[in-house]
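Student: Provided below are the primary sequence and the corresponding predicted coordinates.
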Amino acid sequence: VDGRASLVVGTHTHQPTADHQILNGGTAYLSDAGMCGDYDSSLGMDKEEPLNRFLSKVPKGRFEAASGPATLCGIGVDISDRTGLAEKIAPFRRGPRLEETAPSFWS
């Protein structure tokens, strides 16, 4: 899709990658934007029940959302009005668990 899409971004491992780039055809790319939520959790859930299920193989309760401070991860992209393709790309992170950053072209 390089040159036909403005942005291709994935998320699966829940840990932001540092491979943001603009591909040769003008498509902005990032492998993993990272998780949005409480990083002191199990994929956003309170750690107790997922850990219990992993260790005992028996569910004892329901998954409950983690209630700690959230981290927001994403990507900023500046897209050309003329071509619809990316001109700039930079990571965005806010919250207490990861180093905070924002695209310089947002200011």
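Tutor: Great, that's in hand.

Student: Going by C-alpha atoms from here, please, whenever you check contacts or count neighbours.
Tutor: Fine.

Student: doesn't residue 30 make contact with residue 77?
Tutor: No - with contact defined as Cα atoms under 8 Å, residue 77 does not count as touching residue 30 (10.7 Å).

Student: and residue 54, how far is that from residue 7?
Tutor: Distance of residue 54 to residue 7, computed by Cα to Cα, to the nearest Å: 36 Å.

Student: of the two, who's got more company?
Tutor: residue 7 (22 against 10; other Cα atoms under 10 Å).

Student: Give the closest residue to that one in space, chain neighbours not counted.
Tutor: Leaving out its chain neighbours, the residue that sits closest to residue 7 by Cα to Cα, 6 or more residues apart in numbering is residue 28, at 4.6 Å.

Student: here's the one I want to compare it with:
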Amino acid sequence: RSLARDVLVESGYTVLEAANSEEAVRMCQEHDSPISLLLSDVVMPKVSGPELARRLVGLRPDLIVLYMSGYTADAIVQHGVLEPGTAFIEKPFTPAGLTGKVRDVLDAAGCLAGARSA
């Protein structure tokens, strides 16, 4: 988690880091500025990444979701965890791979090129 945060901060993104799903929901409720992207692991303790995303998108319908996992995208889709075509990056990833994927996902969603909030 800290590697992803550091890479994104160094690339100019504003990052809100939550230690768990409850904290993520609270931050989403309390943060006054827009939140462009949720970067979440697919498999987490207590609440899965997709369940967390459903909760946060319920609070912020424009939120874009990018999942990450040590499992391959094919394995995750085959087990019904994610829908085909869901934004996904496989771990381990390089700093350039992460920033490139974040930019691609934001660009595909039509976020402003100058707005960097992840």
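Tutor: Okay, I see it. Since the structure is predicted, the reported quantities are computational estimates derived from the model, not experimental observations.

Student: TM-score for these two?
Tutor: Once the chains are overlaid, their TM-score stands at 0.25 when taken by TM-score structural alignment, normalised by the length of structure 1; 47 aligned residues with a Cα RMSD of 4.5 Å.

Student: Spell out the residue ranges of the helices in structure 2.
Tutor: 2-10, 21-30, 49-59, 73-78, 95-108 (DSSP state H).

Student: Just put the ones you listed in CSV and tack on distance to residue 89 of structure 2 and mean neighbour count.
Tutor: Compiled in CSV, the helices of structure 2 are given as follows (distance: least, Cα to Cα, whole Å; neighbours: other Cα atoms under 10 Å):
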stretch, distance to residue 89 of structure 2, mean neighbour count
helix 2-10, 12, 14
helix 21-30, 20, 15
helix 49-59, 13, 18
helix 73-78, 8, 14
helix 95-108, 7, 16
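
Student: Can I get those helices in CSV including distance to residue 38 of structure 2?
Tutor: Written out in CSV, the entries for those read as follows (distance: least, Cα to Cα, whole Å):
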stretch, distance to residue 38 of structure 2
helix 2-10, 12
helix 21-30, 9
helix 49-59, 7
helix 73-78, 18
helix 95-108, 10
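
Student: With respect to residue 65 of structure 2, which of those lies nearest?
Tutor: Residue 65 of structure 2 lies closest, by Cα to Cα, to one member of those: helix 49-59, at 6.9 Å.

Student: Many thanks, we can stop here.
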